[in-house]
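Student: mind looking at a prediction? Sequence and model below.
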Amino acid sequence: MKYRVTWRRVVSMLLCGVMLAGGVTGCGKKEASLSEEKIINYDMPAEGEKIVELNIKDYGTVKIRLFAEECPKAVENFLGLVEQKYYDELIFHRVVKDFVIQGGDPKGNGTGGESMWGTGFKQEISSKLCHFEGALAYAVASDKLNNSQFYIVTGTTVTEQTFEQLKAYGKTYSDQVKQMYYEHGGQPYLDGDYTVFGQVIEGLDICKKINDVAVDSKSKPKEQVTIESMKVTEYHAQ
């Protein structure tokens, strides 16, 4: 099975008239009132909170906040794999311009990877977390189960036309979330379909630099982009 996240599938569904049942007023929770929710992607970690440092060869370090309260199993799995050094020396095997950079596959071709438990686990989709630029989420195969593969949203400009298209098929957003997408960019088409469980808090420029690399016809970088290491550390405000 190939683990991937794709805007083409989502857009194709919309254009072909496949109804997205219910309204999505948060970022994935259907038929919820966003006025009751607080979008937390850009809330900074508490002092001493666990974060992950992603060290990318020849590029630098990306720091990521994880949202354990919203996605406990997703975060437990990611931290467990990091502690096992599972991701060390793996590559970003898929890079799609203005969309995502994707990694976490030991096979390096999008077909491998497993969770810390050896089997896939159910998605944890929170209405408080959106696919803004810098969001960290799990890529899934056709079984819709999370394993080890992840992606970071590199985003694109979001316009009112984006939301009009989504609204036409039953997917709606509050003014608050729209404004955040206008400000930060991202991929609202993906909301509700994938588990967002983290957010880049430092090093987004590195992710965007990787997003600019030359790729082949399968979106694989022509020159390897390697995860030198990942480690769990504590957040301390500078």
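Tutor: It's in.

Student: please count neighbours and contacts with C-alpha atoms only from this point.
Tutor: Fine.

Student: now do residue 87: how many residues are near it, please.
Tutor: Residue 87: 25 surrounding residues under other C-alpha atoms under 10 Å.

Student: let's bring in a second one:
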Amino acid sequence: MPLGFDGKLLEGTHTVTLKTSEGDITLALNADKAPKTVTNFIVLAKAGYYDGLTFHRVIPDFMIQGGDPNGDGTGGESVFGPTFEDEISDIPMERGVIAMANRGPDTNGSQFFIIQRQDGTPWLEGLHTAFGKVMEGMDIVDKITKVKRDPMDRPLEAVTLEVKIEK
């Protein structure tokens, strides 16, 4: 377990800012709907885990994905061990929602994505743990989806991030 994690799950709403190289994105994370997921994200953020990582996958009219220390979609871990189980709730997979990226059921680690698609991604409901929503900075999410990228949807110039816990 990382330093600073006492095993206690968070409750309520937590505000965090993703300070990216393209601008700031402020999120409200809902620990009442996804307590393990929000706890995992906050504890990793407080430990500086996300600082300096990149949005390694950027797909216009879909989403931006980050949180992988390998920077290629293959890495990451959780404060609960290598992975932890899904926390599927009634949070709709709509524009601005932050959710956990995974390799299948119950394989959540540190990677996350923010939905950019105007009509959301209803086909992902029940497959990914949604745990919050963008409160400010959707224009930055839109801007990130417009960066030049390679055929594998990796930005040609790194879009870095740092996570600041607001409350």
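Tutor: Thanks, I have the structure now. Just so it is clear, the model here is predicted, and its values are computed rather than measured.

Student: corresponding residue for residue 106 of the first structure in the second structure?
Tutor: Under the alignment by TM-score structural alignment, residue 106 of the first structure pairs with residue 69 in the second structure.

Student: which residue is the nearest non-sequential neighbour of residue 45 of the second structure?
Tutor: Closest residue in space to residue 45 of the second structure, ignoring its immediate chain neighbours: residue 163 at 5.8 Å, by C-alpha to C-alpha, 6 or more residues apart in numbering.

Student: which position in the first structure aligns with the one you found?
Tutor: For residue 163 of the second structure, the aligned residue in the first structure is residue 230 (criterion: TM-score structural alignment).

Student: same check on residue 122 of the second structure?
Tutor: Residue pairing (TM-score structural alignment): residue 122 of the second structure is matched to residue 188 of the first structure.

Student: ditto for residue 140 of the second structure
Tutor: Aligned by TM-score structural alignment, residue 140 of the second structure pairs with residue 206 of the first structure.

Student: three-state assignment of that match?
Tutor: Here residue 206 of the first structure is recorded as helix under DSSP: H, G, I helix; E, B strand; the rest coil.

Student: any idea how far the nearest residue to it once chain neighbours are set aside lies from residue 207 of the first structure?
Tutor: Nearest residue to residue 206 of the first structure, sequence neighbours excluded (C-alpha to C-alpha, 6+ apart): residue 59, at 6.4 Å. Distance, residue 59 of the first structure to residue 207 of the first structure, using C-alpha to C-alpha, to the nearest Å: 9 Å.

Student: and these two? which has more neighbours close in?
Tutor: Legend: neighbour count by other C-alpha under 10 Å for residue 59 of the first structure and residue 207, higher for residue 207 (23 against 16).

Student: how much space separates that one from residue 93 of the first structure?
Tutor: To residue 93 of the first structure, residue 207 of the first structure is 14 Å away according to C-alpha to C-alpha.

Student: which residues of the second structure fall in helices?
Tutor: Assigned by DSSP state H, the second structure shows helices spanning 35-46, 138-145.

Student: can I get these in JSON lines including distance to residue 108 of the second structure?
Tutor: Shown next, in JSON lines, are the helices of the second structure (distance: least, C-alpha to C-alpha, whole Å):
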{"stretch": "helix 35-46", "distance to residue 108 of the second structure": "8"}
{"stretch": "helix 138-145", "distance to residue 108 of the second structure": "22"}
